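Engineer: Let's see this in three dimensions:
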Amino acid sequence: MAKADAWGAPGGTAFERREARSDGLAGNARLIAEPAYRRLLAAEPLLRRSIPALIIIFLVVIAALRFLSLMNERDDVERDAKAILSLAAGQLASSISVAANLGSTPGATQDLLEGISRQGAMGRSHVLAVTDSAFKIVAVTPQSTGWEGRSLDAIAQGGQPLFMFGDRAGVMEVRIGGLDWYAAVSLTNGRNGAAAALVPQDAVFDTWRKTVSLNVTLFVLTAGVLIVILYAYFGQAARALAADRIYLEAHQRIDMALVRGRCGLWDWDMVRGKMYWSRSMYDMLGYEPCDAMLSFGEVDEIIHPEDGDLFQLANRIVAREIDHIDQVFRMRHADGQWV
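Structural biologist: Model (predicted):
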């Protein structure tokens, strides 16, 4: 009995010292992890509501960045196309001037056009033309255009500065057959003719449009996947909340039944040496309820020494000497009495 009285000293049990412990955390782990965990719990509703806004902002930023990138790419394509036209017109005018000084024939001019057309970055959609002083086309490639013999300034509408200033007008946008073209005109020496290089804008931006189409498709697919994930997330969150509510209601009903019946529920994990007590068990013994698992020693410490030993009982169960527990023992109440 002296030993029992010593156990009954105030503050002597592990249960009375559990106020200094967190649920499953102790020491430095509690100091480091618990504040962050509490902040996370407090911020969880805000984070849940902010997820749709974050996804929308993410998609808008991605779309804006990709749009700017595509527009820069379009400017580069346009700049390269204009540079090719300007160089081709200048080279063609220079070659015509040299050929004229050598007394070339119209057939030689057509061959010159074909040769320049095959050089550099000239594509099938590019058109090269040589005109006389009245801007009447005397040679053109490809000949399938049917422009030979027609006036270039009548074909290319809106390009009057080209025929007045030549190279100084740069590359301009003109209308040919109801379509938008880029055109560059270079006047030959003595203004006895001109060389022109033209290309449809549709041909210039054909590859770029395919890139835009691919990017739009990928963006739509990405947005669709994120929307599906968002829908699944909120669906799962709603089901989790419903499950938590059902669990809490069932748990409260069980606790109420246990409290009114003056019963306590034990869940004994012998492998890990841990026990879970219902809140009614804490209430019967006057201790502060705790959601954490109790250790073997904490429970054994408040059992009367004359009423059995949990360690011995566990060993008998493990050895299969018994297959159920029917044990009567006294436990130390928080106020020191035996229950």
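Engineer: use CA for all of it now, contacts and neighbours both
Structural biologist: OK.
Engineer: who's in contact with residue 45?
Structural biologist: Applying C-alpha atoms under 8 Å, 6 or more residues apart in numbering to residue 45 gives no contacts.
Engineer: Need the three-state assignment for it.
Structural biologist: helix (DSSP: H, G, I helix; E, B strand; the rest coil).
Engineer: Just the strands from the stretch 201-339 of the chain, written as ranges.
Structural biologist: Using DSSP state E, counting those that start in this stretch, the strands assigned to the stretch 201-339 of the chain run over residues 266-269, 274-277, 294-295.
Engineer: To residue 252, which of these lies closest?
Structural biologist: With C-alpha to C-alpha as the measure, strand 274-277 is the member of those nearest residue 252 (14.1 Å).
Engineer: one more to line up against the first:
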Amino acid sequence: MARTLAGDASERRGDKDSDVENSAALTGLPLRSMVGSFRDGLARSDALMRRLIPGLAILFIFVLAVFRAGELANDHTQTRQSAQTTLSLMASVVASGLALPEEGLPKTGYRTTLKRILADSLPAGATSKGRIFLVADQAGRIVASAPAQPSLESRPISDILGPSQPLTVFGARAGVLPVAVDFGDGAGDVQSLVTVHHLEGQLGMIAVLQPESAIFSKWRDDLSANVTLFVGTSLVLLAVIYGFFSQASRAEAADDMYAATRGRIDTALTHGRCGLFDWDLSRGRMFWSSSLYELLGREPKDDILSFGDVADITHPDDIDLLGLAEHLLESGETLVDETFRMRHADGSWIWLRARGEIQSEPGRAEPHLIGICIDITEQHELAEQSRMADLRLRDAIETISEAFVLWNLKNELVICNSNYQSLHNLPNAVIKPGTPYKDVMAAASNTEIAPQRVTVRQRGGAPEGSYEAQLEDGRWLQISERRTKDGGFVSVGTDITALKKHEEKLMESEKRLKATVSDLQKSRQTLEFQARQLVEMADKYQEEKTRAEAANKAKSEFLANISHELRTPLNAIIGFSDIMTQEMFGPLGTNRYSDYCKDIYSSGTYLLNVINDILDMSKIEAGRMSIETETVSAAAAAEDAGRIVTGAATEKNITVTADVASNLHVKADKRALKQILLNLLANAVKFTPDNGTVTLKAHPRGDKLRFEVCDTGIGISARDIQRLAKPFVQVENQFTKTHQGSGLGLAIARSLVDLHGGSLSIRSEVRKGTTVSFTLPLAEQDAA
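Structural biologist: This next block holds a predicted model:
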């Protein structure tokens, strides 16, 4: 059976007679006025043929005429081409074979000799079909012809060929040309094909011509036969058309009646959202009415559908057509009522209900399942929506935190959620729909013991008809009840135990709050008093800050002014003491005066350096110190600073070394860099014991150049490092210090480094030495 159904498509294409028999079986439909799909197709084909046959007949006659005309025209062209080729070949053959005697033509009787030579050079059959060979001398006059044409001889060849074709047209290889030839017989010009070849020697040319009437005589006979056959065929075809239309006109009335009847049935089926089907179970073929096609959004067809066509659009999860057919054939059942889905043309699924009965016509062994398919998509969707709505309602009721229960008009249970069941400890047996209210309450083990009816005003937001109740286990519920439209009622219980406990706590908190408010009032008075004091203190702080800033500014200005005033007399003291020390204007008289002068010079120089440091520091603090950066050689700056401190280092036998590559350059102020290095080296020499070492290093780090001044001096403790590099700050106080200095050298160095955008750091260990390092921007190599 499966092989029969699966092979239906190829069987339907290869067995047309079986389709005819199957269409005859379709007359067993419940409505006998409906015919089969195949017969409907024939009816529609007849209507179409009635429109197409006249056109097809005319088109056939026209095509036949064009075809035969084309063939005749082609034959005409081939006949002409064949004649032209034959004339050209014969002219070439005769021209090549026309040989004159070595002594030439005799002066008398040369025409007879030339005719004989021409006759000898002609091939067999050359003069058949009206071909004429003409030989002309160099003057263009005809001297010989074959077959003999006495009327043409001695005439100029141009008179025969016509004045419209000068001899220059016919070259040695001019080909074949159509011309009008005058044979001189009084019959006028005769259309002929002519070819001319030039000859060498005493002869001028040879012309071969053939009348077109002789060329196309056979073609005209064929033309007459074809015209006769075409006219006869056209008359027979017209007679067949007349017979067809006479039969069609008699069947047209019956077709109109059939079409009207079928239209009414299809209209009724279409508006009823249903369609007819006839399933040949043995062959697996099925007929559908047009309404069933329209139900599925498909174009109606008159063909018999195969089992595969129907199975392709049937949902496999709903029905097994193959299994249904086998079951019906094996079990002998005759009634079918199935619900399944079929695919609509737009890709959606349509739910159909097929109801039918197996029928067999007398004399036919093939059983047919004949029935009707009804569209039940809307009913199915409504049922599905109702089911989904019920599920959503149950889910919604189940997910709410309150206990929910619904009773009908007879006070029977409709639905409740798990919260209601657990609240009253109800067994599963009594929460089934339809259980009476009294039975449910009788099975409850946790019922109300203290109902208290309350109004909306007693609990904000509580709906009308609600009340509070305490359960046996001590929990409190707020129960809201409403009547439904069908006379039942719905009850929602909310657990307010926590709210009750919270209310009790609020009562206690309210008492404590009142006591706290009293204490807060006293505290507020205290805070207001303290706030007034803070405002007054803030005003005083602002005044003191302004005074401090003004004092600091005045200090900086004072230092700048006093430093300037002190430098003028110091220059005189230093200069005159230097002159007296060198005894430029004579001896002083005693060595003690020379020692005094040296002391005055050294003291003045020291005081000038201190004043210069103070002046630089005051400029920096006042913001009046400006730097002008340029590309400076680090090695040159290190060399200059080292040379200046060499004297002080030599007195203490301290070794000062500089390890700075000559190709290193920085973007810095030249004077400021020199002062930074000088201050750091001077500090290192000052605090390094005798026979120590001081080292200046420089090495690049990224886009910066890092300078390091290392010494083997007394070192600095960790707590003192934090306050160094501040103005006037020294590790030793004024009572314990052993080295002179203002304490500004390191502060000035740090400030100058900061002005360059660098940073200065100190690493030290007591009695082992100190390393002071700083970074400056590294200059581009090409800029150097």
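Engineer: Overlay the chains and give the TM-score.
Structural biologist: Once superposed, chain against chain, the TM-score is 0.58 (TM-score structural alignment, normalised by the length of structure 1); 225 aligned residues with a C-alpha RMSD of 3.3 Å.
Engineer: Generate a markdown table for the strands of the stretch 201-339 of structure 1, with distance to residue 146 of structure 1 and mean neighbour count as supplementary columns.
Structural biologist: A markdown table is the format used below for these (distance: least, C-alpha to C-alpha, whole Å; neighbours: other C-alpha atoms under 10 Å):
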| stretch | distance to residue 146 of structure 1 | mean neighbour count |
| --- | --- | --- |
| strand 266-269 | 94 | 13 |
| strand 274-277 | 94 | 17 |
| strand 294-295 | 96 | 17 |
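Engineer: any chance of those in a markdown table, plus distance to residue 153 of structure 1?
Structural biologist: Output for the strands of the stretch 201-339 of structure 1, formatted as a markdown table (distance: least, C-alpha to C-alpha, whole Å):
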| stretch | distance to residue 153 of structure 1 |
| --- | --- |
| strand 266-269 | 96 |
| strand 274-277 | 95 |
| strand 294-295 | 96 |
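Engineer: Quick check: which of those is nearest to residue 55 of structure 1?
Structural biologist: Nearest to residue 55 of structure 1 among those is strand 274-277 (41.5 Å), distances taken as C-alpha to C-alpha.
Engineer: which residues in structure 2 does the closest one align to?
Structural biologist: Mapping strand 274-277 of structure 1 onto structure 2 (TM-score structural alignment) gives no aligned residues.
Engineer: Remind me what that strand packs against, helices and strands.
Structural biologist: strand 266-269, strand 294-295 (3 or more C-alpha pairs under 8 Å, 6 or more residues apart in numbering; DSSP states H and E).
Engineer: And residue 206 of structure 2, how close does it get to residue 233 of structure 2?
Structural biologist: 49 Å (C-alpha to C-alpha, to the nearest Å).
Engineer: Comparing those two, which residue is more hemmed in?
Structural biologist: residue 206 (26 against 14; other C-alpha atoms under 10 Å).
Engineer: if I pick the nearest residue to the more buried one once chain neighbours are set aside, what's in contact with it?
Structural biologist: Nearest residue to residue 206 of structure 2 in three dimensions, chain neighbours excluded: residue 135, at 4.4 Å (C-alpha to C-alpha, 6 or more residues apart in numbering). Neighbour list for residue 135 of structure 2: 142, 143, 144, 145, 203, 204, 205, 206, 207 [criterion: C-alpha under 8 Å, 6+ apart].
Engineer: which residue in structure 1 lines up with the fourth one?
Structural biologist: It stands for residue 145 of structure 2. For residue 145 of structure 2, the aligned residue in structure 1 is residue 140 (criterion: TM-score structural alignment).
Engineer: Check the burial of the nearest residue to that match once chain neighbours are set aside by counting its neighbours.
Structural biologist: Once flanking residues are discounted, residue 140 of structure 1 sits nearest to residue 129: 4.3 Å by C-alpha to C-alpha, 6+ apart. Per other C-alpha under 10 Å, the neighbour tally for residue 129 of structure 1 reads 27.
Engineer: part of a helix, is residue 129 of structure 1?
Structural biologist: No. Under three-state DSSP, residue 129 of structure 1 falls outside any helix and is assigned strand.
Engineer: Check the alignment and tell me where it lands in structure 2.
Structural biologist: Taking TM-score structural alignment for the superposition, residue 129 of structure 1 sits opposite residue 134 in structure 2.
Engineer: try residue 203 of structure 1
Structural biologist: Aligned counterpart of residue 203 of structure 1 in structure 2: residue 214 (TM-score structural alignment).
Engineer: Against residue 99 of structure 2, how distant is that match?
Structural biologist: The spacing between residue 214 of structure 2 and residue 99 of structure 2, counted by C-alpha to C-alpha, is 30 Å.
Engineer: Please identify which of those two sits among more neighbours.
Structural biologist: Ranked by neighbour count (other C-alpha under 10 Å), residue 214 of structure 2 and residue 99 place residue 99 first, with 17 against 13.
Engineer: I'd assumed residue 594 was in contact with residue 580 of structure 2.
Structural biologist: Yes. Judged on C-alpha atoms under 8 Å, residue 580 of structure 2 makes contact with residue 594 at a distance of 7.4 Å.
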